[in-house]
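K.L.:
Quick one: sequence and predicted model below, then my questions.
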Amino acid sequence: MGSFSIWHWLIVLVIVLLLFGKGKISDVMGDMAKGVKSFKKGLADEDETPAKPAGSTLDHKPADVVNATTDEKSRAS
């Protein structure tokens, strides 16, 4: 029940070739190779980006306008 002999695998291969054809299988394998290459490229791109320090998840910027006191507000009006 465990493994198949070489004859079983040859028969399965012949059936697959008859159903899909040689060209279709090579197209599928080519598409799979392109997918693996783009996946590896994506992983390499992530490694090249500089990492932020662990504590700086937000970009803190100083406020542009300082709150005016009530005396300054009354002078402006």
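P.N.:
Nice, thanks for sending it over.
K.L.:
CA atoms for contacts and neighbours, from now on please.
P.N.:
Noted.
K.L.:
Can you give me the neighbour number for Ile25?
P.N.:
Using other CA atoms under 10 Å, Ile25 has 13 neighbouring residues.
K.L.:
second one coming, line it up with the first:
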Amino acid sequence: MIGGIGMPELLVILVIVLIIFGAGKLPEIGAGLGKGIRNFKKATTEEPELPEKKAQAVEQLEAKNSESEKGKT
């Protein structure tokens, strides 16, 4: 049992979802839900980006952009 929800309740919820969305949409809904959960887990377990690293990355991009603009002229 998940928080007081038993098998009969889950079956009723499944039938209601099936009626509302139809059998064709259920795989799309499941895939979208799975991707969302995966992205959430990834975002919560990743190491936060430090401001110093972010500033260095911006400086490197700006340097590359200025070099490429010099080569064009």
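P.N.:
Here it is on my side, so go on. Every value quoted in this text rests on a predicted model; they were computed, and no experiment measured them.
K.L.:
TM-score for these two?
P.N.:
The TM-score (TM-score structural alignment, normalised by the length of the second structure) is 0.38; 48 aligned residues with a CA RMSD of 3.2 Å.
K.L.:
which other helices and strands contact the helix or strand hosting Gly71 of the second structure?
P.N.:
Gly71 of the second structure belongs to helix 51-72 when elements are defined using DSSP states H and E. Helix 51-72 of the second structure sits against no helix or strand, with contacts defined as 3 or more CA pairs under 8 Å, 6 or more residues apart in numbering; DSSP states H and E.
K.L.:
Centre of the chain to it, how far?
P.N.:
28 Å (CA atoms, centre = their mean, to the nearest Å).
K.L.:
contacts for it?
P.N.:
Helix 51-72 of the second structure has contacts (CA atoms under 8 Å, 6 or more residues apart in numbering) with no other residue.
K.L.:
Any figure for the gap between the residue most central in space within the second structure and Ile29 of the second structure?
P.N.:
Nearest to the geometric centre of the second structure sits Asn39, at 3.1 Å (CA atoms, centre = their mean). Distance of Asn39 of the second structure to Ile29 of the second structure, computed by CA to CA, to the nearest Å: 15 Å.
K.L.:
so how far is Ile20 of the second structure from the residue nearest to the centre of the second structure?
P.N.:
26 Å.
K.L.:
what does Ser66 of the second structure give?
P.N.:
55 Å.
K.L.:
Please apply the same query to Glu59 of the second structure.
P.N.:
Taking CA to CA, one finds Glu59 of the second structure at 52 Å from Ile20 of the second structure.
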